[in-house]
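J.: just the structure for this:
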Amino acid sequence: MAAIPTPPPPTELQTSSFMKKMNTPTLQENVNVAVIGAVIAVVFVTLLSVVVLIIIYLYKNKGSYHTYEQPEADPEGSVQMEDLPCKGEKEEYFI
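T.: Reported below is the predicted structural model:
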């Protein structure tokens, strides 16, 4: 068996002129992009969680209110007499 000859290692990288002109980002630029992406993701998750908490709060505390009106006792509409004082008695009004 004959040994297969291996080609000599290239002295220059064989790249096109486009690859030579292209600016590759440095490690520091990659770190900056990663930090900015992480900050944006944290802000987005925080806003989303605040919106969810507000929706849950509004769902649990929905529209219950109290009125001080007398409930309608008789649905037929008959009027009941109140205990009115006699006309001879004087009423006191405090101001």
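J.: going forward, measure contacts and count neighbours with C-alpha atoms only.
T.: OK.
J.: any idea how far the strand or helix carrying residue 51 is from the chain center?
T.: Element membership for residue 51, per DSSP states H and E: helix 27-60. Mean-position distance between helix 27-60 and its chain equals 9 Å (C-alpha atoms, centre = their mean, to the nearest Å).
J.: over to stretch 61-69?
T.: 28 Å.
J.: now do the end-to-end distance for it.
T.: 23 Å (C-alpha to C-alpha, to the nearest Å).
J.: what residues sit buried inside it?
T.: Neighbour counts over stretch 61-69 (16 or more other C-alpha atoms under 10 Å) mark no residue as buried.
J.: can you list contacts of that stretch?
T.: Taking contacts as C-alpha atoms under 8 Å, 6 or more residues apart in numbering, no residue outside stretch 61-69 touches it.
J.: count of neighbours near residue 42?
T.: 12 (other C-alpha atoms under 10 Å).
J.: could you also give me the structure for this next sequence, so I can compare it with the first?
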Amino acid sequence: MTGLPTPPPAKADELMSTPLLQATETLTPTAGANTAVIACVLTVVFITLLSVLIIIIIYLHKNKGSYITYEPAGGEASATLQMENDSVQGKKEEYFI
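T.: Presented below is the predicted three-dimensional model:
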């Protein structure tokens, strides 16, 4: 058994391979403050966009458009056809410019 190679000795950091056991770097106070400012700005922008979207939806819901027709409510189609026929029977005139 003299021909077996021996592994090199492991360092203490390499033995702790899980992320929870490894040493973590702490953020500096300025890096932590920058992260907090960015998070606050993104939150404010998101809330603002969400509020604008809700206001637009409420406005569009309350101001649903309705169109007005000028036809009689009874749907009397014969009167409409009679008016169209009267205008065609008139004397046609030509104008030269």
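J.: what would you report as the TM-score here?
T.: The TM-score (TM-score structural alignment, normalised by the length of the first structure) is 0.54; 71 aligned residues with a C-alpha RMSD of 3.6 Å.
J.: returning to that earlier point: okay, buried residues for the helix holding residue 51 of the first structure please.
T.: Going by 16+ other C-alpha under 10 Å, helix 27-60 of the first structure has no buried residues at all.
J.: mean per-residue distance, it to the second structure?
T.: Once fitted to the second structure, helix 27-60 of the first structure is off its aligned match by 0.6 Å on average (mean C-alpha distance after the TM-score superposition for the first structure).
J.: which residue numbers in the second structure does that helix align to?
T.: Using TM-score structural alignment, helix 27-60 of the first structure corresponds to residues 29-62 of the second structure.
J.: so how far is residue 43 of the first structure from residue 23 of the first structure?
T.: In this view, residue 23 of the first structure and residue 43 of the first structure are 31 Å apart by C-alpha to C-alpha.
J.: and for residue 22 of the first structure?
T.: 33 Å.
J.: and if you look at residue 31 of the first structure?
T.: Taken as C-alpha to C-alpha, the span from residue 31 of the first structure to residue 43 of the first structure is 18 Å.
J.: what of residue 93 of the first structure?
T.: 62 Å.
J.: what of residue 26 of the first structure?
T.: 26 Å.
J.: again, but for residue 92 of the first structure
T.: Relative to residue 43 of the first structure, and taking C-alpha to C-alpha, residue 92 of the first structure is found at 65 Å.
J.: now do residue 36 of the first structure
T.: 11 Å.
J.: check residue 50 of the first structure too.
T.: Distance from residue 50 of the first structure to residue 43 of the first structure, by C-alpha to C-alpha: 11 Å.
J.: what of residue 29 of the first structure?
T.: 21 Å.
J.: for residue 59 of the first structure, same thing?
T.: Distance from residue 59 of the first structure to residue 43 of the first structure, by C-alpha to C-alpha: 24 Å.
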